[in-house]
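Chemist: I'll drop the sequence and a predicted model, then ask my questions.
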Amino acid sequence: MIKKAYVVGTADTKAAELSYVHDLIEAAGTPTVLVNVGTKGGEDVADVSAATVAACHPEGPATVFVNDRGRAVVEMSKALEAYVLGQEDLGGIIGLGGSGGSGIIAPAMQALPIGLPKVLVSTLASGDVSAYVGASDVNMFHPVTDVSGINRVSRKLLANAAHALNGMMTHAIPESADDRPALVLSMFGVTTPAVQAITDELSSAFDCLVFHATGSGGRSMEQLIDQGEIAGALDITTTEICDLIVGGFLSAGEERLDAVARTGIPYVGSCGALDMANFWSPESVPAEFKGRTFYHHNAQVTLMRSTAEECAQIGRWIGEKLNACKGPVRFLLPLRGVSALDIEGGAFHDPEANAALFQALRDTVKITTDRQLVELDMHINDPAFAAAAISSFKEIYTEKDS
């Protein structure tokens, strides 16, 4: 099947810009489809009408065409997501928008597989783009001027974006003979020795994909698991769950561990960096945490020690998630410390808090042949811990899992 570039935007307000990008990509030799997601016209330039997109909404087009701009944007976004997921010839996608257009287009891009070319030209691209990129690989271009007409600036920058998408679609990714099954691993600076030791040992047999546990890292890891490309997980650093429970800035959301449960992949997890919630500079820490134990990681990052009560909540939350897992699970409890800071004499050494975490896991996890807690009288960064994690993974992994 010939793959096509899909050019998406609100043609009622951005017909000239969409047509310009469409024509550049076509002139480069890539078949192109212009998709309108506006609600007030512009159909004369579109290959796919707004009505066609709206018809893909799970609740029907009437849900999209409402007399409320904010609601229309939200509902058109849902319709677009359903539409693009149904296009078998979609080989790449480029969207143009301001705040409304970006809000419509970005969720649809995030729903597409990682690796499929995605370019979003957005007036919001010079700020916090986390809501638009999400856990995916959306490439955002800042248009400098508003997306409002073809002028001496937009002519260059829209062309750059168009040619970028065309280049991604037409230049083949180098072939690789690597047929190793893929593993995902989660890491933080304070668990690096453990994860590096694991990858050093397993990399000859597995393609080890390491994710930085910063919220987006956990979400990206689980998106890949959902895509069916992952043979197993060594989720050593579950710190994003601490941020979720405590209120830190690096949460991966309530959905953390759901992809593991859905897919049933072999899963080895642990308590890496559950001793800390993450904030930015000291000024960013909410006033409610005044008087807590902090560690200034650098000028931009402030870490806060989780309490015994919070650790108990974290343990119960993880335990319930593990109980929902269909596949084999081994969750490791490093009884002598869960991070480089949680060690005797360290800034976050708190045996009482750790004991609350471990006991909550013991009380919550329903032990079966496939689902087990593994208690280890060692620190998470001890070489013996890495060896135990590898042993646990080999115990539950079989060739059929890949």
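Modeler: Yes, it's here.
Chemist: going forward, measure contacts and count neighbours with C-alpha atoms only.
Modeler: Will do.
Chemist: burial count for Glu255?
Modeler: Here the number of neighbours of Glu255 (other C-alpha atoms under 10 Å) works out to 12.
Chemist: In stretch 250-267, which residues are buried?
Modeler: Of all the residues in stretch 250-267, those buried under the rule 16 or more other C-alpha atoms under 10 Å are 250-253, 256-261, 263-267.
Chemist: Filter those down to just the ones in strands.
Modeler: Tyr267 (DSSP state E).
Chemist: Out of the buried residues of stretch 250-267, name the ones that lie in helices.
Modeler: Judged by DSSP state H, the buried residues of stretch 250-267 include 258-261, 263 as members of helices.
Chemist: Out of the residues you listed, flag the one nearest to Thr302.
Modeler: Asp258 (28.3 Å; C-alpha to C-alpha).
Chemist: Identify the residue nearest that closest one in space, chain neighbours excluded?
Modeler: Nearest non-adjacent residue to Asp258, counting by C-alpha to C-alpha, 6 or more residues apart in numbering: Lys321, 7.3 Å away.
Chemist: Setting aside sequence neighbours, what's the nearest residue to Pro113?
Modeler: Closest residue to Pro113 apart from its sequence neighbours, by C-alpha to C-alpha, 6+ apart: Gln227 at 7.1 Å.
Chemist: ok, and here's another one to check against it:
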Amino acid sequence: MPKKVIAVLATLDTKGQEAEFLREQLEALGSRALLVDIGVMNAPVTAADLTRAQVARAGGTALAALKAGKSREAAQPVMSAGATKLLLQRIGRGEVHGVIGLGGLQGTAACTAVMRALPYGVPKVMVSTVASGDTSSYVGISDITMMFSVGDILGLNSFMRKVLANAAGAAHGMAQVKVAVKARAKGARPLIGISNLGVLTRGTMLAIELFRKRGYESIVFHAVGTGGRAMELMMKQGIIGAVFDYAMGEISDELFHGLRAGGKERLSVAGTLGLPQVLCPGGSEHLGILVSVPHQLPERWKEHKHVWHNEVVLAPRLNAKELKMVAREVGARLQSTRGNAVLMIPTLGTGSYAMPGGPLNDPKDDRAYFTALKAAVPTTIEIVERPLHAEDPAFVQEAVDRLIALIEAGGTRTGRRAAARRRA
């Protein structure tokens, strides 16, 4: 079997010994190392397979210009861009099968910027001095494995050799795995993405089972910001081919600065790509607000219905005026959808908090919200209203049936046909 190639990202002026040790460990395991030098300022202490000059040139700037600037901060984006370009080319040709990064604060930022741009499924191991803290800005929505180096990565010793040997073993082992993440082959059934919140979990579990019975696999994303963004990145990479976008709380939180903010692109990707999608405003009637003092209600939300999701996460219900703002935002984000989509509205509540008997139930404001939502979405989207709550089995069953019908129709439903059926 051909040897797997593991790229080692490091500044070879400060991490050259460690990178060379990784090369030795990978080769002892049966892989081959590709040393990629992302350093700029001082001379490398070991030879690179992809030199810093090559990396800088691929990033759009000559190495001499970066050195003249005498700023690692200014050089980092160029070196990260160059390493990304070179690795993507090699991954696309099947010449690189995994990546290990070495770094402190700046090195971790540089290496993980590269890793976040690589496809899902490519092994990514980041050996970092900052991996024991909050790594969310480094990982983002990628499948990066963060490994705490414990000691600083400055010189070899008996402990650091073990840390680096473990990293080599991890990347080597991952690269041997034969299970692959692949884009859907033409004619194959798509993987279905489902967005979910805790107020929709029962419905989501039912949807998973219903899709399974019809021969479809699904992947669920916790719609707390990172989840929705990851789902849409998988759409772009061709991994997900159809969407049950059951939860829209990421849009509400984006507008009102909540925990679940999904970013400016959220809800627009499936329509842009023309993927079959069934949408539901699940969980969008309330926000997720992190408080600094347990169970202390912020002044901003004292006039709103609310429930505590846990001791430090408040879920205030939006009022009619605020919900109309959410509706307009949803409509604006769906303007790229030109058919092949259904919006299902559960008029008895958008989740377990909002259903009859729930702590955030408010039929009057729901009616105002749904009216605004229907007015805001483009006419190319079919609108279906049902006198059910979002987790009602009949509602979930119809959502599943409608998405499968869109998939199996081959995406041929036009905007005109969808508009003609808006009142279904």
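Modeler: Yep, that arrived. Keep in mind it's a predicted model, so treat the numbers as computed, not measured.
Chemist: ok so, going back, count the residues that sit near the equivalent of the residue nearest to Asp258 of the first structure over in the second structure.
Modeler: Under the alignment (TM-score structural alignment), Lys321 of the first structure pairs with Arg333 in the second structure. By the measure other C-alpha under 10 Å, the count of residues near Arg333 of the second structure is 20.
Chemist: Quick check: the gap between Arg333 of the second structure and Val377 of the second structure.
Modeler: Using C-alpha to C-alpha, to the nearest Å, one gets 9 Å for the distance from Arg333 of the second structure to Val377 of the second structure.
Chemist: cool, and Ala43 of the second structure?
Modeler: 58 Å.
Chemist: between these two, which one's more packed in?
Modeler: With neighbours defined as other C-alpha under 10 Å, Ala43 of the second structure and Val377 compare such that Val377 has more, 22 against 11.
Chemist: Tell me if I'm right that that one and Ser336 touch.
Modeler: No: with contact defined as C-alpha atoms under 8 Å, Val377 of the second structure does not reach Ser336; the gap is 10.4 Å.
Chemist: For the stretch 1-150 of the first structure, which segments count as strands?
Modeler: With DSSP state E, counting those that start in this stretch as the criterion, the stretch 1-150 of the first structure has strands at 4-9, 32-36, 90-97, 118-122, 139-141.
Chemist: circling back to that earlier point, quick check: the residue nearest to Asp258 of the first structure touching Leu257?
Modeler: Yes: look at Lys321 of the first structure against Leu257 with C-alpha under 8 Å: they come within range, at 6.5 Å.
Chemist: Let me see the ranges of the strands in the stretch 301-402 of the first structure.
Modeler: Assigned by DSSP E, counting those that start in this stretch, the stretch 301-402 of the first structure shows strands spanning 302-305, 329-334, 371-376.
Chemist: would CSV of the strands of the stretch 1-150 of the first structure with distance to Ile380 of the first structure be doable?
Modeler: Listed next are the strands of the stretch 1-150 of the first structure as CSV, based on distance: least, C-alpha to C-alpha, whole Å:
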stretch, distance to Ile380 of the first structure
strand 4-9, 47
strand 32-36, 51
strand 90-97, 42
strand 118-122, 38
strand 139-141, 36
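Chemist: Make a markdown table from these and add distance to Phe393 of the first structure and mean neighbour count to it.
Modeler: Shown next, in a markdown table, are the strands of the stretch 1-150 of the first structure (distance: least, C-alpha to C-alpha, whole Å; neighbours: other C-alpha atoms under 10 Å):
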| stretch | distance to Phe393 of the first structure | mean neighbour count |
| --- | --- | --- |
| strand 4-9 | 41 | 25 |
| strand 32-36 | 46 | 24 |
| strand 90-97 | 36 | 25 |
| strand 118-122 | 35 | 26 |
| strand 139-141 | 35 | 20 |
